[in-house]
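# what shape does this take:
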Amino acid sequence: MKFFKIGSLVFAVLMVASCTNLDLDLQDNPNAVTPDNAGLEFLFNSVQINFADATWEAYDEPAGIVRQLAMTGGNVYDNNDSPNNFNFLWTETYANILPDIEAVLALLEGQTGVEFATGVSKTLKAYSMMTLVDLFGDVPFSDALKGSDSQNPTLDDDAAVYASALALLNEAKAHFATGEGPGSLTDIFYGGDAGQWLKAVNSLIIRYNVTTKLAGGSGSAVASAAADAIQEWSDDFDFQYGSNRENPDARNPYYTIDYEGDADYYQSNYFMWSLLEEKGLEDPRLRYFFYRPDCDTTDEDNFALDCPGIPRPVHYTGPYPWCIACECGYWGRDHGNNDGIPPDGFKRTTFGVYPVGGSFDADDCAELNGNGTNGALGAGILPIASAATTDFLRAEAALTMGSGEDARELLESGMRNSIEKVRDFGSGQADAAFVPSDDDISTYVNIVLNAFDGADAAGQLDIVIKEYHIASFGNGLDAYNNYRRTGYPSNMQPTRDPQSGEFPRLFFYPSDHVALNSNGNQRALGQQVFWDTNPANPNWVD
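The predicted structure is shown next:
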């Protein structure tokens, strides 16, 4: 998942994870990459690429606990994620992204024609800060970028860090509103379009306010930002991966992991079932999200698939699946199945064409070749903020924050934006016989809208969040935030073990931070981020 790293040694001392054991004389190494010799173009590119690396990691870690992927690291929440899991994200953010952004801003200071680069830098900084808070709560910020003057930075209050991020987003709006372009710099996200960046920032401001709705977030601020936010999927805030296989590997990390050799990830039986059967019809996105190398599980022996002979757990009282999503080959794992790995790597369901850049499922039921040459060759995306997710956030604000907008209309828009984007994205790989028609899409949308019309207020919010949950596939952080904030989607598959343990309302601090920062102490999983004022576990989410 690493394209390239620019580990600037002069900034390594700023990293929370490397506070001690650094020979400061090495900062003067003439061969080292520093702000003075890196050049603005190199630093600006590095910020964007490292941001994508860290953000992918931030999306991947929560995806299992909210059932977008299978949770296989542990049988209960307490042992699913270790503090070591987060060292890369922490290091990438504090050693590379934030210091390099500061270096870019320093190089731009006092110059003319730099509004665009300043706006991009502040946007990526704001998003990185909010991501750290969403995952860890209180984090180093004010002391974190002072170099050798603060080798053991203290933790800032999470609400204060979030507020600083909002201030940066508002500053970024002003920079992009000038309409200036990037000049000689390369904009990997939007190709130099300040208007699209302005829409992305407004969508992030909406996201901020809905996320913090229990802690001061404003419905009127949502409505105010809506007109200039992302409304068409062609304006979505995505990182576009390439198909280059090596030197550097520019592909979506999930593709690299699952299409080089046999599959490593297990898909979530619950999530696949949600698209396959829960509504009584096949979700138009199903064949784009997942690819089945084997379309018949009934002839598998117990070495490859042992759970069909195991009784369904007695606490599995809902309609959700057990063992597999269906015998037609949607074969993943149940929530909290951390059993050993059988010889199923070329049989289990893997990622499809969206958003990973894999293969479209046209009932071909063929094993992948395992050499990274299937499907769209990994030229997928990292979905950060979209028209669909913005619609769903606005729908939630209409239902719960008094924003004055039409929640039903926004729910429909969100579903259509998501499905149409997925269909278009996979057009180069899809078999025409399996491409959903406009009528297919309308049938799906109308089923959801009919359920919405018949639901009470709580049920309507549940439906909105469920559609957000599906549409945000590839962005587990949004699903994690939604689940903590609203408690929805409801009735998701529980852990296989009847005692699920402590659901992580925040994750463990990275082990490097705890071990190497004298101000770093580990937390308990039940602690909550400032914007999550809901009841403590186990009376909220599980």
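
# all contacts plus neighbour counts: C-alpha atoms, from now on.
Noted.

# tally of neighbours for the nearest residue in space to residue 120 that is not next to it in sequence?
Excluding the flanking residues, the one nearest residue 120 by CA to CA, 6 or more residues apart in numbering is residue 172, at 7.1 Å. When neighbours are defined as other CA atoms under 10 Å, residue 172 has 26 of them.

# right, and residue 172 touches residue 124 too?
No - with contact defined as CA atoms under 8 Å, residue 172 does not count as touching residue 124 (9.8 Å).

# how near is residue 452 to residue 141?
Residue 452 is 42 Å from residue 141, where distance means CA to CA, to the nearest Å.

# I have a second one here; can you model it like the first so I can compare?
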Amino acid sequence: MKNLFKYISIVFIAGALLNSCETTDLDLRVSPNDLASDQADPNLLLTSVQLAYGTNQQALSDISAELTRIDYMFGRDYFNNYPGSVLNGTWGRTYSSNGNGVGDPVSIGILTNLQTLETLNEDPETDLGFHVGVAKTLYAHQLLQLVDFIGEATFSQAGNPGEFPAPALDGGAEVYASALGLLDEAESLFAANPTTIGAVDIFYDEDISKWRKLINTIRLKAYYTTGNVSAFNQVIAGGNFIESAEDDFFLQYGTSELQPDNRHPDFASDYTPSGANIYQSNWIMETMLNNDDPRIRYYFYRQVDATPGADAPPNEEDLNCSLAVPPPHYNGFTYCSVPNGYWGRSHGNDEGTPPDNFKRAAVGVYPAGGRFDDSSFGNVGLGLGGAGAGIEPIIMSSYVDFWRGIMASSDAERANFLESGLTKSIAKVREFGSLDVSADLASTAPTDEDVEDYIDGIVDAFNSATGDAKENIYAEQYFTTLYGGATEAWVYYRLTGFPTTLLPNWEANPGPFPRTLLYPQNEVVTNSGLTQKQTLTEQVFWDTNPASPTFPAAN
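Just a heads-up that it's a prediction; the model follows:
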């Protein structure tokens, strides 16, 4: 991925040119989707597929992180928080339209562009095997995720409006099987070592060997989710999956502020002239603080050194809840304030926004490309820290180690994967410190000894614990590792119910915890064969745990 800065700049520049025809030469190339299929530019089609997929990863990660307290969720009632409109964009970008993000030269969904690429590839004089292989791989992963979030997805009747103007939803298990079939097809295409003919691969720099590893890793995701131990172990035995940091799968951002803004979205929201706009989750900050986690200075940037109600006097204007008496259901949990300037909000807090933009904790240098927290307690602002050149983690080698721990045959084996996952995660996170050239890393960054002591302490605690305590340690470390790219957190939480240490909802009775989300409302409106769900309690086929509200325990 060494050339991602260059390539994503090309993508965004192309998008800016194509979107600026009102004020520039009207003879600029039009969207390839406005042309006949045999005239479309396959390279721009592939670019559109990648940007649609990347934008969806941002959206799904945010939802999953909110539900699992990795990020802060605003609003007390789950059903009202997640209406049918939540997945409109994700659905449209997967199948048909809805826009693929800033700088996208086209705005047609993954499946539509995949079908066009397949049509173009029917020309015996054209080899678009690479383009089609990439698109099939990303479409397959997207289908798995739609099932994880909705419980079903359209596949067998998708992309054929002439015959199926109101495509039916396929069951989750069937879509999982179909997605695995797409991965087989993509693998066959890559096995022929196709040429790239000018394609811009913003993920793997046209390295086919890495795409093969990604295919196997997506298979691992499907197998651990469904509990298919034998298939999981078969992939592991083959050895061709994301196992080291050089194969990590992520979207790289740039530092341009305007025309287009290609910075990490969280950096763009938090590093403004008027201060930070995102609240960080009290649960994850407190968990990391209590554990003395060496990643905390990379994840969060503190603008102040104390928090009202914790180690500073309560302040109604800045943090209204710092004066409140916690409700009974918060007994034993931190209701409002995490000390040491880790100024955030607890799950579901729907209080108004006070003038605390230059006081609340902001996103840090990892993964958003912000500031490293060197205890300088300065403010956020344009261009500071890494100037937004962060990443959107999607599937990292550290995540895969945690999956291997989930599928391990013994606690001893699981402890080894816990250690390995933490080692890879912390090493990746520490690399980002150098993005903030103004930070005092020499005095405040964790040392090799600090990291070793932390990992040893966590592994020792895991080995010594039993029952729920052991499961909580593993889950807390997995969730902490997933910060910034947490799409799989909600899957794990519904599979296991851990960690049970998650903060309660701000509301004592927030409604049943979501097991799936509603169907995308745009699809419900336009698809005569689809009726909207009435609850969020329908379970995915792989979720065989007790029904809500008795599960998960922390909700």
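
# picking that back up, and the residue nearest to residue 120 of structure 1, what element?
helix 158-177 (DSSP states H and E).

# likewise for residue 125 of structure 1?
Residue 125 of structure 1 belongs to helix 115-136, assigned by DSSP H and E.

# how close does the next helix or strand along the chain from that helix sit to structure 2?
Using DSSP H and E, the helix or strand that directly follows helix 115-136 of structure 1 along the chain is strand 139-140. After superposition onto structure 2, strand 139-140 of structure 1 sits on average 1.9 Å from its aligned residues (mean CA distance after the TM-score superposition for structure 1).

# the helix or strand that comes right after strand 139-140 of structure 1 aligns to what range in structure 2?
Scanning forward in sequence from strand 139-140 of structure 1 by DSSP H and E, the next helix or strand is strand 155-156. The alignment of strand 155-156 of structure 1 onto structure 2 (TM-score structural alignment) spans residues 169-170.

# same check, this time on stretch 443-455 of structure 1
Mapped onto structure 2 using TM-score structural alignment, stretch 443-455 of structure 1 spans residues 453-465.

# ok, the residue opposite residue 221 of structure 2 in structure 1 once aligned to residue 386 of structure 1 distance?
Taking TM-score structural alignment, the alignment pairs residue 221 of structure 2 with residue 207 from structure 1. Residue 207 of structure 1 is 11 Å from residue 386 of structure 1, where distance means CA to CA.

# can you check residue 442 of structure 1 too?
Distance from residue 442 of structure 1 to residue 386 of structure 1, counting by CA to CA: 20 Å.

# again, but for residue 171 of structure 1
In this structure, residue 171 of structure 1 and residue 386 of structure 1 are 21 Å apart, going by CA to CA.

# these two: which has the busier surroundings?
A side-by-side neighbour count of residue 171 of structure 1 and residue 386, using other CA under 10 Å, places residue 386 first with 29 against 17.

# ok, now which ones touch the equivalent of the more buried one over in structure 2?
Matched by TM-score structural alignment, residue 386 of structure 1 corresponds to residue 396 in structure 2. Residues near residue 396 of structure 2 by CA atoms under 8 Å, 6 or more residues apart in numbering: 242, 245, 247, 248, 249, 250.

# and for the equivalent of residue 354 of structure 1 over in structure 2, the neighbour number?
Aligned counterpart of residue 354 of structure 1 in structure 2: residue 366 (TM-score structural alignment). When counting by other CA under 10 Å, one arrives at 30 neighbours for residue 366 of structure 2.

# how far away is the equivalent of residue 157 of structure 2 over in structure 1 from residue 347 of structure 1?
Alignment note (TM-score structural alignment): residue 157 of structure 2 maps to residue 143 of structure 1. Residue 143 of structure 1 sits 49 Å away from residue 347 of structure 1, going by CA to CA.

# so which of these two has more stuff around it?
A direct count of neighbours by other CA under 10 Å for residue 143 of structure 1 and residue 347 places residue 347 higher, at 26 against 17.

# name the SS class of residue 356 of structure 1, please.
coil (DSSP: H, G, I helix; E, B strand; the rest coil).

# so who does the closest residue to it other than its chain neighbours touch?
With sequence-adjacent residues excluded and distances taken as CA to CA, 6+ apart, residue 356 of structure 1 is closest to residue 380, at 4.4 Å. By CA under 8 Å, 6+ apart, the residues touching residue 380 of structure 1 are 240, 241, 242, 251, 252, 353, 354, 355, 356, 357, 358.
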